[in-house]
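# sequence first, predicted model second:
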Amino acid sequence: MTARLYVCSGLDPDTPDTAFVVLVVDPDGTPAERAVAALGSYCYEGDGAVYLVRTDGWAERSLRDGWLTVDVAVRPEALRQVGVDPLGFPGRSAVDPQALLVLSARTTADPAPSAHLAEPTAVFVAGPGVPLDDLVDAEDEWPMVLAPPPART
């Protein structure tokens, strides 16, 4: 099983029609999924979510030919902090070659609405049998929020 990627609305009660990219990783899944799941303990809490500091990791997104791809890039130091060996991830970020590509997921996406997605990517940690609606509706399931990549310097 690999990470599941969705585009959905209803995550933000203040803007219920805003579409978000949602990634669901299995804490017992692939090494990439386990690494992303582990990052949740390295985040800071606030407003019903946990946030990974953009200088430690981010979500790189691209939309081409009806496919939305999300790549999770993380700095080696952040991976070490959660007990993940960075050597297991040889891929490099296109934005910052010092950051490692830890996970890549893709899904089909309608180009029109997908061009107007909210900037952050929400990440939920759950096994493959847990439906997305259950995660979104659960008050005790806080998503990890990944910002877009930092600006190139």
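Now that the structure is in, tell me what you want to look at.

# for the rest of this, base every contact and every neighbour count on C-alpha atoms.
Fine.

# helices of the protein, residue ranges please.
Under the criterion DSSP state H, the chain contains helices at 31-38, 76-81, 111-114, 132-137.

# take this one as well and set it beside the first:
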Amino acid sequence: MARLHVRPGVDPDEPEVPVVTLRVDPDGAPGERAAARLGDHCYEGDGVLYLVRTDGWAEHALDGDRLTVGLAVYAAVLTRMGVDPAEFPDRSAADPGAVLILRAEAVVDPELYARAAPATALLVGAPDGTPEEGGDWPVLLAPAPGGEPTSGQ
């Protein structure tokens, strides 16, 4: 099961800035397996992988203290990864042309979340710790197109 956290200390360059992190199991449910493969479609930069927003993004919705994060990816990207987009019937709120491959929820501190970096860090097979402890590079996902995190959805 994907695990969602908001915590500082993830980015060694800005340890005081909280980061929304989503940890997935590469052998988990279909959405986790698809998310785990996103790194193959990223570009490298300074110890992280970047998924370009033209391929996918992370959608955030905060309702009180419950944060929901959805990973949206275009069907063409899934097809290139060898994943059947039909496995994922849910669509992105930001762009219905994108497929939601994974959704995770967690209770978070709204004040901590309000200070979080805009990108979401996707960690694959990492233990419950910082990305450095996981050994693999995190995948950074931009916020949804045209959007700041939403509240009350």
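In hand now; what should we look at? What you see is a predicted model; the values in this text were computed from it and never measured.

# what's the TM-score for these two chains?
Remark: TM-score between the superposed chains equals 0.91 [TM-score structural alignment, normalised by the length of structure 1]; 147 aligned residues with a C-alpha RMSD of 1.4 Å.

# hey, which of the helices of structure 1 is tucked in deepest?
Ranked by mean neighbour count, the helices of structure 1 are led by helix 31-38 with a mean of 21 (mean count of other C-alpha atoms under 10 Å).

# and of the helices of structure 1, who's closest to residue 5 of structure 1?
Among the helices of structure 1, the nearest to residue 5 of structure 1 by C-alpha to C-alpha is helix 132-137 (9.9 Å).

# so what's the gap between that closest one and the chain middle?
Counting by C-alpha atoms, centre = their mean, to the nearest Å, helix 132-137 of structure 1 is centred 16 Å from the centre of its parent chain.

# who touches that helix?
Helix 132-137 of structure 1 is contacted by residues 11, 24, 124, 141 when judged by C-alpha atoms under 8 Å, 6 or more residues apart in numbering.

# quick one: contacts for the alignment partner in structure 2 of the last one?
What that stands for is residue 141 of structure 1. Under the alignment by TM-score structural alignment, residue 141 of structure 1 pairs with residue 136 in structure 2. Residue 136 of structure 2 makes contact with 123-124, 126, according to C-alpha under 8 Å, 6+ apart.

# could I get the residues you listed as TSV with neighbour count and distance to residue 50 of structure 2?
Putting those into TSV (neighbours: other C-alpha atoms under 10 Å; distance: C-alpha to C-alpha, whole Å) gives the following:
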residue	neighbour count	distance to residue 50 of structure 2
123	28	12
124	27	14
126	21	18
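
# now structure 1: which of those residues match?
Compared against structure 1 with both residues aligned by TM-score structural alignment, their matches' C-alpha atoms under 8 Å, these retain residue 123.

# which of the contacts of residue 136 of structure 2 sits closest to residue 58 of structure 2?
Using C-alpha to C-alpha, the contacts of residue 136 of structure 2 come closest to residue 58 of structure 2 at residue 123, 13.2 Å.

# where's the nearest residue to that closest one once chain neighbours are set aside relative to residue 112 of structure 2, distance?
Spatial nearest neighbour of residue 123 of structure 2, excluding adjacent residues (C-alpha to C-alpha, 6 or more residues apart in numbering): residue 23 at 4.6 Å. Separation of residue 23 of structure 2 from residue 112 of structure 2 (C-alpha to C-alpha, to the nearest Å): 19 Å.

# do the same with residue 125 of structure 2
25 Å.

# just residue 46 of structure 2 next, same as before
The gap separating residue 46 of structure 2 from residue 112 of structure 2 is 26 Å, by C-alpha to C-alpha.

# ok, residue 97 of structure 2 - contacts?
Residue 97 of structure 2 neighbours (C-alpha under 8 Å, 6+ apart): 74-75, 91.
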